[in-house]
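Q: coords please:
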Amino acid sequence: MTILSDFSGGWDSEARLVDGRWVERRPRRPEVERQLCMETRLMPWLAPQLPLPVPVPHRLPGASLAVRHVLVPGGPVARPRARHGHGLGRFLRALHAVSPTGAVRHGAPSDREAARVRATTADDFLARVVPLLPVELRAPGRALVEESTSCPAGRLAHGDLGPEHMLADGGVLSGVIDFGDAHIGDPAIDLAWALHGTPRAFAAALAAEYGVTPELRARSLLWHRLGPWHEVTHGLDTEDPATVRTGVAGVCHRLAAGTA
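A: Sure thing, here's the model as predicted:
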């Protein structure tokens, strides 16, 4: 007997657990279909090169798009510790070392494609988020967005690495999930939350394991400050005023910290 249960409330995909073993995902919006198709090409190539389990989805038959992959064990890390930081540092070092050419050949958006997306996102931030900010934070906000468009690219990045995508089981890292935003871009984007949104011991262990340079650290802080901007636009797109409010509050908090 097939047993289905709700599994995730992600922004991009509906996910459910099938028979306690399989994760089945369907896009919430038409534009997410391309991301899911990309994962079915990229992840079988990428997974053997990484030191932790990751989803390796395959497309299910049928007219509507759905993908399925074996459940990656573990759950979100409630209290990130130094041992988790070492594990994630090793994972990111391996991820950022894979061949960018090979990744593009297996479906990852190229640096040119990613640059176009960054430019479009920046225009959206300037048009829709900046007007929602207090007057005194609008100039720093515009400067932050414009700076992000000139960040270097050239490495395969996860693109959306946060606490809900890093899994642990029995006190050790057990996997990394949700590669729908993977692209050839700035590796510092994967260090944003890891260095600036985690306890000091975790961040220090990750930085030592990965080999974080001052330049990477500075760019990762830029991407960290941009994180809540995506929450604002998501709230606007889904007509969710509460998400817009919390996103704007996050934008203001990180901008004020950066201008203090």
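Q: from here on, contacts and neighbour counts on C-alpha atoms
A: Fine.
Q: From start to finish, how long is stretch 23-37 in a straight line?
A: End-to-end distance of stretch 23-37: 15 Å, with CA to CA, to the nearest Å as the criterion.
Q: what comes up buried for it?
A: Neighbour-count burial for stretch 23-37, with 16 or more other CA atoms under 10 Å as criterion, is recorded at 23-27, 32-33, 35-37.
Q: out of those, which one sits closest to residue 185?
A: Of all the buried residues of stretch 23-37, residue 185 sits closest to residue 35, with 15.9 Å by CA to CA.
Q: Now the closest residue to the closest one other than its chain neighbours: which helix or strand?
A: Distances taken as CA to CA, 6 or more residues apart in numbering place residue 180 nearest to residue 35, at 5.0 Å, with adjacent residues excluded. Counting by DSSP states H and E, no helix or strand carries residue 180.
Q: what's the distance between residue 180 and residue 29?
A: Residue 180 is 13 Å from residue 29, where distance means CA to CA.
Q: what touches both of the two?
A: Shared contacts of residue 180 and residue 29 (CA atoms under 8 Å, 6 or more residues apart in numbering): none.
Q: how about JSON lines for the buried residues of stretch 23-37, with distance to residue 150 and secondary structure added?
A: Below are those laid out as JSON lines (distance: CA to CA, whole Å; DSSP: H, G, I helix; E, B strand; the rest coil):
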{"residue": "23", "distance to residue 150": "37", "secondary structure": "strand"}
{"residue": "24", "distance to residue 150": "37", "secondary structure": "strand"}
{"residue": "25", "distance to residue 150": "34", "secondary structure": "strand"}
{"residue": "26", "distance to residue 150": "34", "secondary structure": "strand"}
{"residue": "27", "distance to residue 150": "31", "secondary structure": "strand"}
{"residue": "32", "distance to residue 150": "26", "secondary structure": "helix"}
{"residue": "33", "distance to residue 150": "28", "secondary structure": "helix"}
{"residue": "35", "distance to residue 150": "24", "secondary structure": "helix"}
{"residue": "36", "distance to residue 150": "28", "secondary structure": "helix"}
{"residue": "37", "distance to residue 150": "28", "secondary structure": "helix"}
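Q: so which of those residues comes closest to residue 154?
A: residue 35 (19.5 Å).
Q: Residue 198 contacts residue 80, correct?
A: Yes. The pair residue 198 and residue 80 passes the contact test of CA atoms under 8 Å, sitting 6.9 Å apart.
Q: which SS class is the nearest residue to residue 25 once chain neighbours are set aside?
A: Closest residue in space to residue 25, ignoring its immediate chain neighbours: residue 15 at 4.4 Å, by CA to CA, 6+ apart. Assigned by DSSP: H, G, I helix; E, B strand; the rest coil, the conformation of residue 15 is strand.
Q: here's the other one to compare against:
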Amino acid sequence: MTYLGEGWDSTAVLVGGRWVERRPRRPEIGPQLLRESVVMPWLAPRLPLPVPVPVVVSEDPVVVRHELVPGGEVASLDAVQGRQLGEFLRALHAAPVAEAAERGVGTLRLPLERFRAEVRVPGGEALLARLDGLPADTLVHGDLGPEHVLGRDGVLTGVIDFGDLHVGDAAIDLAWALHCTPPGFAAALAETYGVTPALRERALIWHQLGPWHEVLHGNDIGDQEVAKIGLAGVVRRLEIGVSPT
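A: Now for the predicted structure:
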């Protein structure tokens, strides 16, 4: 086995150079990994890029295993890859929501009370208020960022980590892709996907909300440096200063 690393939810090791084995870091993540083993075999054939398709190795303790998705984190993103990701997201967002729900996929429940209690910055409440009324009618990845989009030799080779898959706002999957990537990549993705002004505006809301989760995660694990970095991200994305209170 080769240790691959750990995220907020699970640890991963490479077995035999081919299989990625994942275990939950917290008890509540076990059902999430088991759900992936039900949803991903149904979803994967609908998508134009390889994705993990886990099988259950053990239910107690929970262990799942899937074939290694090729590639690594992409150092330089261009229009070719932007079109690829746009096609991928169009296919993902076209997946039937009712069929996903039958396989245990639910809606997103944001920790709004904790956000208000633990992330207190000027303009923060206004951002949270903008979350009211956002659509929840699309199957989304829910955590699409550079560490989850893989590539090699100038093309994308896969998308990983579907632990946050849920029925929600399509714009959440466009947050990083439109607001944290090179202009050529973002423009090609937007054209391929068909990004509307309303989608772009909602994607900015989700982009601004991203670091709020990092603050809560830092508090949960007792690492104030992580929380401090998250708070700096909140402030930077809101383009305001931290309240002295």
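Q: Against which helices or strands is the lengthiest helix in the second structure packed?
A: Identified as the longest helix of the second structure according to DSSP state H is helix 197-220. Judged by 3 or more CA pairs under 8 Å, 6 or more residues apart in numbering; DSSP states H and E, the packing partners of helix 197-220 of the second structure are helix 112-118, helix 175-179, helix 224-238.
Q: which of these sits most buried?
A: Mean neighbours per residue, mean count of other CA atoms under 10 Å, is largest over those for helix 175-179, with a mean of 22.
Q: what range in the first structure matches that one?
A: Mapping helix 175-179 of the second structure onto the first structure (TM-score structural alignment) gives residues 192-196.
Q: Show residues contacting the matching stretch.
A: If you take CA under 8 Å, 6+ apart as the criterion, stretch 192-196 of the first structure is touched by 161-163, 202-204, 206-207, 217, 220-224.
Q: Any of the residues you listed buried? List them.
A: Buried positions within the contacts of stretch 192-196 of the first structure, assessed by neighbour count (16+ other CA under 10 Å), are 161-163, 202-204, 206-207, 217, 220-224.
Q: quick one: which of the residues you listed is nearest to residue 94 of the first structure?
A: Using CA to CA, residue 206 is the member of those that lies nearest residue 94 of the first structure, at 13.0 Å.
Q: What is the equivalent residue in the second structure for the closest one?
A: In the second structure, residue 206 of the first structure lands on residue 189 (TM-score structural alignment).
Q: what's the answer for residue 18 of the first structure, then?
A: Under the alignment (TM-score structural alignment), residue 18 of the first structure maps onto residue 15.
Q: Nearest residue to that match in space, please, no chain neighbours.
A: Residue 15 of the second structure sits nearest to residue 1 (CA to CA, 6+ apart), 4.7 Å away.
Q: Does that neighbour touch residue 19 like I think?
A: No. Assessed by CA under 8 Å, residue 1 of the second structure is found out of contact with residue 19, at 9.4 Å.
Q: Neighbour count for these two, which is higher?
A: residue 19 (18 against 12; other CA atoms under 10 Å).
Q: Residue 128 of the second structure versus the more buried one, what's the distance?
A: From residue 19 of the second structure to residue 128 of the second structure the distance is 40 Å (CA to CA).
Q: pretty sure residue 165 of the second structure contacts residue 139?
A: Yes. Judged on CA under 8 Å, residue 165 of the second structure makes contact with residue 139 at a distance of 7.1 Å.
Q: So those two - more neighbours on which side?
A: residue 139 (27 against 23).
Q: That one -> the first structure?
A: Checking TM-score structural alignment: residue 139 of the second structure goes with residue 156.
Q: Pick out the residue closest to the middle of the second structure.
A: Centre of the second structure computed as the mean C-alpha position; nearest residue by CA atoms, centre = their mean is residue 143, 0.6 Å away.
Q: which residues touch it?
A: 161-162, 164-165, 172-173 are the contacts of residue 143 of the second structure under CA under 8 Å, 6+ apart.
Q: can you pull out the helices in the first structure?
A: Secondary structure of the first structure (DSSP H): helices located at 32-46, 82-95, 100-105, 111-124, 135-148, 192-196, 200-210, 214-237, 241-259.
Q: nearest to residue 171 of the first structure, of the ones you listed?
A: Nearest of those to residue 171 of the first structure, taken as CA to CA: helix 82-95 at 8.2 Å.
Q: Please tell me which residues of the second structure that closest one aligns onto.
A: Counting by TM-score structural alignment, helix 82-95 of the first structure falls onto residues 79-92 of the second structure.
Q: again with stretch 29-43 of the first structure
A: Using TM-score structural alignment, stretch 29-43 of the first structure pairs with 26-40 in the second structure.
Q: now residue 113 of the first structure: how far from residue 185 of the first structure?
A: 10 Å.
Q: These two: which is more packed in?
A: More crowded of residue 113 of the first structure and residue 185, by other CA under 10 Å: residue 185, with 26 against 14.
Q: Quick check: closest non-adjacent residue to the more buried one.
A: residue 153 is the one closest to residue 185 of the first structure (CA to CA, 6+ apart), at 4.0 Å.
Q: my read: the one you found touches residue 189, true?
A: No. Look at residue 153 of the first structure against residue 189 with CA under 8 Å: they stay out of range, at 10.2 Å.
Q: quick one: which of these two has more around it?
A: residue 189 (25 against 18).
Q: Looks like that one contacts residue 216 (just checking).
A: No. Applying CA under 8 Å, one finds residue 189 of the first structure not in contact with residue 216, separated by 9.1 Å.
Q: counterpart of residue 236 of the second structure in the first structure?
A: So residue 236 of the second structure corresponds to residue 253, using TM-score structural alignment.
Q: Would you quantify the distance from its match to residue 242 of the first structure?
A: As for residue 253 of the first structure, its distance to residue 242 of the first structure is 17 Å (criterion: CA to CA).
Q: who are the neighbours in contact with the closest residue in space to residue 107 of the second structure that isn't next to it in sequence?
A: Nearest residue to residue 107 of the second structure, sequence neighbours excluded (CA to CA, 6+ apart): residue 167, at 4.7 Å. Residue 167 of the second structure sits next to 97, 105-108, 136-140 when contact means CA under 8 Å, 6+ apart.
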